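> Dropping the sequence and predicted coords here.
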Amino acid sequence: MLRSFRKTSTSISFQHQLYIYHSIMLISIKKTSIIIGILSLFQSRHVHSLSTPVVASLVKDYSGTAAGLFNNMRTPAALIGGAIVPLGLLTAPEIDKSKDSKRVQLFKKVNLLLAIASLLSEILAITFSTVAINKLAEVRFPPTTGVDELLSKHFEIAWMGTNVHFLLGMFGFGLLVGSKAFFTYGSKVGKISGCWGVAVFLHCSSIVNQGIALGAGDNSPHFASNLLTLVIRYVTLTMSRVRGRPLSMIAFGVIFYSLFLSIEMVAESFGFFQKEKDN
């Protein structure tokens, strides 16, 4: 009797232990699932709170960045323009018709015109960039996803004009450095410096073409694929917006007239018009 009671009590205590153990396991599983649910909910809210400002920060005012880009072009344009004055204008080689051949005379004339064109090109770059910087400070433009979008929407001609005129003036300045050695120390030194000037001109053109083709990224608007297409697009856009601007129309007319005078000067230097007069 006592043994059977002990067996019964032992079996009951063992079943009671199993029941308690099973209850504890269920409670721990429920607590774990609740904790995991709370953590996942907190994590989703935390990720959402982090992602929202990032998306919102993509669209903002990039006027300060755009003004900095224009200023990056304006400052060196002013420095190059100031260096062109003594290099190509104040110390321009004089023409001696008794000693200089027709080709040397033409070379000196072209050198002077190159200096003038380079200086005026830098002045245009300074004008474009200065006006753009002032407009960026005065006008409040709507937020954009990047500075490239701001430039393409509101300052396309100004940005292209600043780059085109700065680069053309800089290239002209490099060629003036090579021609200066030719007029000062003769043809031997002039040929060496001329080769250096042409080499730098070509290498700079390659660097500029690579930068223009790259743009501001894969998803950004590209203004052109190289320097030549950039110049063509700038001229095309400028001429398309000349209507209604009488000063710009007069400016283009004067430019075309100067091209005619340039062709006439080259023809006279080689004696084409002189033959017609003799006949």
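Perfect, thanks for sending it.
> use CA for all of it now, contacts and neighbours both
Will do.
> can you give me the helices in the stretch 101-250 of the chain?
In order along the chain, the stretch 101-250 of the chain carries the following helices (DSSP state H, counting those that start in this stretch): 102-138, 147-154, 156-185, 187-214, 227-240, 246-269.
> Just say which of those helices is most tucked in.
Each of these was scored by mean neighbour count; the highest is helix 156-185, a mean of 21, by mean count of other Cα atoms under 10 Å.
> Next, the angle from that helix to helix 147-154.
On the basis of axes from the mean of the first three to the mean of the last three Cα atoms, to 10 degrees, helix 156-185 is oriented at 100 degrees to helix 147-154.
> Helix 156-185 packs against which elements?
Other elements packing on helix 156-185 under the criterion 3 or more Cα pairs under 8 Å, 6 or more residues apart in numbering; DSSP states H and E are helix 63-84, helix 102-138, helix 187-214, helix 227-240.
> Which among these is found nearest to residue 171?
Taking Cα to Cα as the criterion, residue 171 comes closest to helix 187-214 out of the helices and strands packed on helix 156-185, the separation being 6.1 Å.
> what's the angle from that closest one to helix 227-240?
Counting by the same axes, to 10 degrees, helix 187-214 points 70 degrees away from the direction of helix 227-240.
> roughly how far is helix 187-214 from the heart of the chain?
Distance of helix 187-214 from its chain centroid, counting by Cα atoms, centre = their mean, to the nearest Å, is 20 Å.
> What of stretch 45-54?
Averaging C-alpha coordinates over stretch 45-54 and over its chain gives two centres that are 33 Å apart (Cα atoms, centre = their mean).
> Comparison target, given below:
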Amino acid sequence: MKFSSYSSSLVLSVACIIFGNAFFPTKVHSFVTKEKISLPLNNKKITTDSNTVNVNKDLTIQHAIPPLGQYAPAAAALFGNMITPASILGGAIIPMSFASGLDFTGDEGESKFAKLLRKVYPFASVASLASFIVSIFWATAVLNQLTENPPAMAASVWDLLQRDYKLQWVAVNSHFVLGMFGFMWLMGTKAYFMGGKQPAIFGLAVSALMFMLSIMNRAVAKGGGSVANRYGSSVIGLLSTYSSLLFRRARECFGPLEFVAVGIGIISSISYAKYVWNQIQS
């Protein structure tokens, strides 16, 4: 009689466990993300806060966080990749513009287009070379920082750049792009006067310039792989991001030299544009 009572209790307990597990899912927590997961014990379906997925019976589910790593060498390689082409193109501007530049005066009765190219040539030479040099300076400064004081670990090289070197990376790319476009303008101008002032020769340089602009627009739009992880949808967006970041840093940590440099650059550009306009109209 006593044994029968114990057997009845045991059967009742097992039945409660089986039916309870079948109809009442158990709430568990992921030890990785602390996210609540609804896990029915029949192991046929797993329901999270966002979606429902079918799994095998013995499958263990875990939301893994991307591991952190030291991406300073990868970031240094990216900045180093910008120094070499900027140095080569900047070095090519010196003999093309300063060692054998164009006659600034020109001939009497020259067309307005020829006057425009001739007058813009010195400004484009200085601006392009200066842009390449500034790009090299930004990259060199960051390389020294990465070597002397390695940054904290990050999820990827893009996350590292966005966290610690966003302004520097935008600046290097912006000045390199500006210098590269100026270099193409100089090459087209020099070929125009060497080829008997044929607009078709200058058109070849413009064609290459437009193709380069298209390539850069696509690269900027792609960015880090999503709309949120990019500096804009085109080169204009890249330059706009650079201007806003530079102004923000100068405002948060007042840099008088930065304000003076930007001010002189803007005033000089406007003044020279007025001079070229007056020369063309005369």
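Okay, I see it. These numbers come from a predicted model, not from an experiment.
> With distance to residue 83 of structure 1 added, can I get the helices of the stretch 101-250 of structure 1 in CSV?
Shown next, in CSV, are the helices of the stretch 101-250 of structure 1 (distance: least, Cα to Cα, whole Å):
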stretch, distance to residue 83 of structure 1
helix 102-138, 9
helix 147-154, 30
helix 156-185, 8
helix 187-214, 16
helix 227-240, 24
helix 246-269, 25
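> To residue 41 of structure 1, which of those helices lies closest?
Comparing the helices of the stretch 101-250 of structure 1 by their distance to residue 41 of structure 1 (Cα to Cα), the top pick is helix 147-154, with 37.0 Å.
> quick one: that closest one aligns where in structure 2?
Taken onto structure 2 by TM-score structural alignment, helix 147-154 of structure 1 occupies residues 157-164 there.
> again, but for stretch 224-232 of structure 1
Going by TM-score structural alignment, stretch 224-232 of structure 1 lines up with residues 232-240 of structure 2.
> any residues touching the matching stretch, and which ones?
Counting contacts by Cα atoms under 8 Å, 6 or more residues apart in numbering, the residues outside stretch 232-240 of structure 2 that touch it are 170, 174, 213, 216-218, 220-222, 231, 241.
> related to what we said a few turns ago, among the helices of the stretch 101-250 of structure 1, which comes closest to residue 19 of structure 1?
Taking Cα to Cα as the criterion, residue 19 of structure 1 comes closest to helix 147-154 out of those, the separation being 69.2 Å.
> The closest one packs against which elements?
helix 63-84.
> go again using 6 Å as the cut-off
Using 3 or more Cα pairs under 6 Å, 6 or more residues apart in numbering; DSSP states H and E as the contact criterion, no helix or strand is in contact with helix 147-154 of structure 1.
> Off-centre distance for that helix?
Distance, centroid of helix 147-154 of structure 1 to centroid of chain: 11 Å (Cα atoms, centre = their mean).
> before we move on, what about stretch 113-122 of structure 1?
Averaging C-alpha coordinates over stretch 113-122 of structure 1 and over its chain gives two centres that are 22 Å apart (Cα atoms, centre = their mean).
> Ok, stretch 21-38 of structure 1 next?
60 Å.
> now stretch 268-279 of structure 1
Relative to the chain's own centre, stretch 268-279 of structure 1 is displaced by 47 Å; criterion: Cα atoms, centre = their mean.
> Repeat that for stretch 239-248 of structure 2.
13 Å.
> One more: stretch 183-199 of structure 1?
If you compare the mean C-alpha spot of stretch 183-199 of structure 1 with that of the full chain, they lie 32 Å apart, counting by Cα atoms, centre = their mean.
> Then stretch 263-279 of structure 1?
The gap between where stretch 263-279 of structure 1 is centred and where its chain is centred comes out at 44 Å by Cα atoms, centre = their mean.
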